[in-house]
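Q: missing the sequence, but the structure's below:
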């Protein structure tokens, strides 16, 4: 899908488009210094959108690229993570590709762009009790990772992961980890 979308974007004469997976994005950003990065929130590695600092580390010349994300209103947890990561543009995945071009143009000027159809998702995200870190822990738990695997993936101690899981369970009103995952999936948080 990424390649097809990139090919479609290349039709806009003023855009220079590069097609890169997230894992290769930091090195590509450092080498090409783009004005805008676009990402599909639901095609990541389970951690949601990486912070812009990973795309453009401190001490590198120039300004960081503006971030545009393709999202769905039924995934408020991902919308919240993207907003906290510094995204300026939010485009509905179910919308027209022309909206993505408009969003890219807006955020290239450092202006915010939000598809009106994502408004309900942002309202739900505002009501979500979990922090970005708790969402990361919960996303990995929902993917079936153990406490040890989550700790390794997020560079946390086992006790810290257990503390996060206890906080998630309490904040979601769940009885246990499995119930917290079920509730969070039902709300579209993970």
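A: Noted; the coordinates are in hand. Being a predicted model, the structure only gives us computed values, none of them experimental.

Q: every contact and neighbour count from this point should use C-alpha atoms.
A: Will do.

Q: and the residue most central in space within the chain, what element?
A: Centroid-nearest residue in the chain: residue 49, 2.8 Å away (criterion: Cα atoms, centre = their mean). Residue 49 belongs to no helix or strand when elements are defined using DSSP states H and E.

Q: next, the one to line up against it:
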């Protein structure tokens, strides 16, 4: 810990990123920050590991984030959340917000922004990368309801109308109505186009 002032408390950070090379690069970047004790995982932790220290901050790839699980962990005081978000995918930004993230950093942003976000999150303060401002506006304007998103997500997996209806306990006619509404709201030509638009925005 050379270079750390006497009495300075290290910030414990866990990087959660599926891609191994990028995960290792983020670990190295944070260690070079000077005041971080860094560990990593390829997936969001299922449960606390007995005897393991709880991180102050999780740095997470927002595209692989599970909002319900992340919100459950952060709500119980098990580490603040800093989400790495692609600027052009407002749906991903929306999920990070639903997960209770304190920090939002553009994936194409600078090292200094990430370090600032982690330090602020460790203190319980919010940080929003200025490059994501337009994304927040787009996320707030997301036109689809939760039920429409559920229908679209199943359709995106290639499931036929009958299977989507059975999975969501709806009639086939209701599913068709939801899909027609989705197509209209996103300005798509058809179901395939609607899926493409929604996936491009990160809504599904």
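A: Looks like it arrived, so ask away. These numbers come from a predicted model, not from an experiment.

Q: quick one on the thing from earlier: what is the neighbour count of the closest residue in space to the residue nearest to the centre of structure 1 that isn't next to it in sequence?
A: Distances taken as Cα to Cα, 6 or more residues apart in numbering place residue 82 nearest to residue 49 of structure 1, at 5.8 Å, with adjacent residues excluded. Neighbour count for residue 82 of structure 1, taken as other Cα atoms under 10 Å: 27.

Q: for residue 100 of structure 1, same thing?
A: Counted with other Cα under 10 Å, residue 100 of structure 1 comes out at 24.

Q: and it? What does it align with in structure 2?
A: Superposed on structure 2 with TM-score structural alignment, residue 100 of structure 1 falls opposite residue 114.

Q: residue 113 of structure 1 too?
A: In structure 2, residue 113 of structure 1 lands on residue 127 (TM-score structural alignment).

Q: wait, isn't its match in contact with residue 103?
A: Yes: Residue 127 of structure 2 lies in contact with residue 103 (Cα atoms under 8 Å); the separation is 4.6 Å.

Q: where do the contact lists of the two overlap?
A: The contact sets of residue 127 of structure 2 and residue 103 overlap at 117, 120, 121 (Cα atoms under 8 Å, 6 or more residues apart in numbering).

Q: may I ask which of the residues you listed has the most neighbours?
A: Neighbour counts for those peak at residue 117, which has 25 neighbours (criterion: other Cα under 10 Å).

Q: helix, strand or coil for it?
A: Following DSSP: H, G, I helix; E, B strand; the rest coil, the label given to residue 117 of structure 2 is helix.

Q: check contacts around it.
A: 82, 103, 104, 105, 126, 127, 128 are the contacts of residue 117 of structure 2 under Cα under 8 Å, 6+ apart.

Q: same thing but 7 Å
A: By Cα atoms under 7 Å, 6 or more residues apart in numbering, the contact list for residue 117 of structure 2 reads 82, 103, 127.

Q: so what corresponds to the first one in structure 1?
A: Aligning on TM-score structural alignment places residue 82 of structure 2 opposite residue 68 in structure 1.

Q: mind checking what secondary structure its match has?
A: strand.
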